[in-house]
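Engineer: Pasting a predicted model and its sequence here:
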Amino acid sequence: MARRFDHLADVEAFVAVVDHGSLTAGAVALSTTASVLSRAIARLEGRLGTQLLRRTTRRLSLTDAGRLYLEQARTAFSLFDSVEREIQGQEGEQLSGRVRLTVPTTYGHYRLPSRLQGFLAQHPQVQLELNITNRNVDLVAEGFDMAIRLGQLPDSGLVARKLEDATLCLVASPTYLKRRGTPRTLEELAQHVCVPFVLPSTGRIAPWLFSTQSGDVDWTAPAGIQVSDDVLGMVSLAEQGVGVCQTYDFIAQERIRRGQLVEVLPELRGRSRPFSLIYAPHRRLSAASRALIEALAG
């Protein structure tokens, strides 16, 4: 009986070349050579009877057939990966397997470690791949099992379970306040050096959220210094006396206790932003992934 899927190594070569952008980079990822991958793709194209990649001396591009085949190949490999991890997680009483989680820097540095300690102690055979970034990762396309996201989530078809509403506060260093004075109103705050964050999704400054006697206020800070990509950079700049920033209580509390930061306009506090755990409902989650979801959101 002839083997039906003896070409899977060629399919893997095709996916690796597209994902990494070149034959050379794909070869490095698969620990082989560019010529080996070139022959593998040629065999695959011969089997299918159509061209998948257009090759020039400078770049590779997908044909229409290549785009269709790539999408289906990624789906197939994702299913293989999922079922292997599910089986690994079901063998015996001890959970095992790999879980891939992506989180924003604020949560990854300040909230997630304490939440993971108990889970990892209880399930030492689980391998956790943790991606800490402020970029909105595409869960399915990039092979992540779940993500922690900030803010109100769009109706994307993903399952979302809220982790917490994180309270915000306004802070500055004692040296800055000594040099510039302490603002008593929003009007006075507008005259200070404000350090807001530029949202990567929109390129706009994230508003500072305040609660006043008249109601909630979304206030756009005059950008003395704009911070992008790493939101924790705002806190570092404020701590060094550069200006005023708004951050989460869970980041500022210890610094306030040590005297490195001082809360400004505390009468305007009370607003918060939500953090949620999200995952794709149509993707088969391994036992280890399901256990981690319950540990984080349960």
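Structural biologist: Looks like it arrived, so ask away.
Engineer: only C-alpha atoms for contact and neighbour calcs from this point on.
Structural biologist: Noted.
Engineer: Tell me, how many residues neighbour Asp64?
Structural biologist: When neighbours are counted by other CA atoms under 10 Å, Asp64 registers 12.
Engineer: Please apply the same query to His192.
Structural biologist: 21.
Engineer: One more: Thr106?
Structural biologist: Thr106 has 20 nearby residues by other CA under 10 Å.
Engineer: list the contacts for it?
Structural biologist: Val231, Leu232, Ile251 (CA atoms under 8 Å, 6 or more residues apart in numbering).
Engineer: at 7 Å what do you get?
Structural biologist: Counting by CA atoms under 7 Å, 6 or more residues apart in numbering, Thr106 makes contact with Leu232.
Engineer: before we go on, here's another structure to hold up against the first:
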Amino acid sequence: MCVSAQGGPVPEEVAEFGIRADDLRYLAALADTGRLVATAEVLGVDHTTVARRVRALEKRLGAQLVRLENDGWELTDAGRAVVGQGRAISDAVKRAIRAVAGVQDDELTGTVRIAAAEGFGTRFVVPALARVQSAHPRLKADLVTGASHLGLRGTNFDLTLVPGPPPRTRLFSERLSEYDAALYASESYLDTYGNPATLDELQAHRFVFFVDAMQRVRELDLESYVPRHTVQFASPNIFALLEATRAGAGICLLPKFMATTTAGLRRIDADLPPQRVPLTLVARPEVLDRPEVRLVREALHREVATRQNELVWK
């Protein structure tokens, strides 16, 4: 017997159409991930099985339930009308598994997938996730960091933390926080080459910065700070830039939350205002009602709210 979104039985006439309850569960899983491969991983099947089962459901219902958009597979109006049935079936399966395993109903399980830039992901997302998992030890978190994972098209992440303002997308987006960045150098570098106090002096120094072709954080704009500059060391990895700066390779535009916690770095004397970078949380609308995603999202907001002094200068 199928279960409705309200917890009751699905009307008997549904069975007359030959609808398989499991096909509704596949539809709910595809709505959550937006990707066939990611859905297959969640369900433990091949991605072709996911596609076949969803198409079979569409054929039985006589309606298109999902369509492929730039941001991945999205529910149609018909899909949104029936996906609640699939979620109810998935929830029933999860409750059965928890009951057999002796897990309390209020203990969260499942997996939350997050993508973030290396620096913010390491310094802020990791501790937020650790606190969530301390309260819910059966909850799994997958954190992937790096600029190559921050593109929003076809994402299979539940939450993506993107430097910059909310993008133009059909996905849900909200401002998570902001952080400041300023020019720093090592004590040894400044002792050797001098601490630049003016823009003219600054332009004579060498710099450490992102590989331009891979730079996604356009708000971190070295060009606007120093119109004439020479980058002697470049990398797509913020920790490589931080280490190169600490080792005396040059001056670098670094986030406050990383530079002020690294020994041996000093902000240069030139009177330049910090660059402020917005940080946006992006998610597929379908995942926001999942309890585990909602809990992680709330934990991220708490993390940045309680650590604002590390992120920005007042």
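Structural biologist: Thanks, I have it. Being a predicted model, the structure only gives us computed values, none of them experimental.
Engineer: Buried ones in stretch 243-263 of structure 1, by neighbour count?
Structural biologist: 243-252, 255-256, 260-263 (16 or more other CA atoms under 10 Å).
Engineer: what does stretch 150-164 of structure 1 give?
Structural biologist: Leu150, Leu158, Ala160, Arg161, Lys162.
Engineer: Name the nearest residue to the first one, sequence neighbours excluded.
Structural biologist: Nearest residue to Leu150 of structure 1 in three dimensions, chain neighbours excluded: Phe275, at 4.6 Å (CA to CA, 6 or more residues apart in numbering).
Engineer: Aligned counterpart of the one you found in structure 2, please.
Structural biologist: In structure 2, Phe275 of structure 1 lines up with Leu279, judged by TM-score structural alignment.
Engineer: Over to Arg184 of structure 1. Which of the three states is it?
Structural biologist: coil (DSSP: H, G, I helix; E, B strand; the rest coil).
Engineer: and it, what is it in contact with?
Structural biologist: Counted by CA under 7 Å, 6+ apart, Arg184 of structure 1 has contacts Leu265.
Engineer: and what of Thr245 of structure 2?
Structural biologist: Per CA under 7 Å, 6+ apart, neighbours of Thr245 of structure 2: Ala185, Ser186, Val208, Ile251, Cys252.
Engineer: Share the number of residues neighbouring the third one, please.
Structural biologist: This points to Val208 of structure 2. Residues lying near Val208 of structure 2 (other CA under 10 Å) number 26.
Engineer: Counterpart of it over in structure 1?
Structural biologist: Match for Val208 of structure 2 (TM-score structural alignment): Val195.
Engineer: is it true that that match touches Gly233?
Structural biologist: No: when contacts are counted by CA atoms under 7 Å, Val195 of structure 1 is not listed as touching Gly233 (9.3 Å).
Engineer: and which of the contacts of Thr245 of structure 2 is nearest Pro274 of structure 2?
Structural biologist: Cys252 (12.6 Å; CA to CA).
Engineer: Now do the contacts for whichever residue in structure 1 pairs up with Arg138 of structure 2.
Structural biologist: The equivalent of Arg138 of structure 2 in structure 1 is Gln125 (alignment by TM-score structural alignment). Taking CA under 7 Å, 6+ apart as the contact definition, Gln125 of structure 1 lies against Leu95, Ser96.
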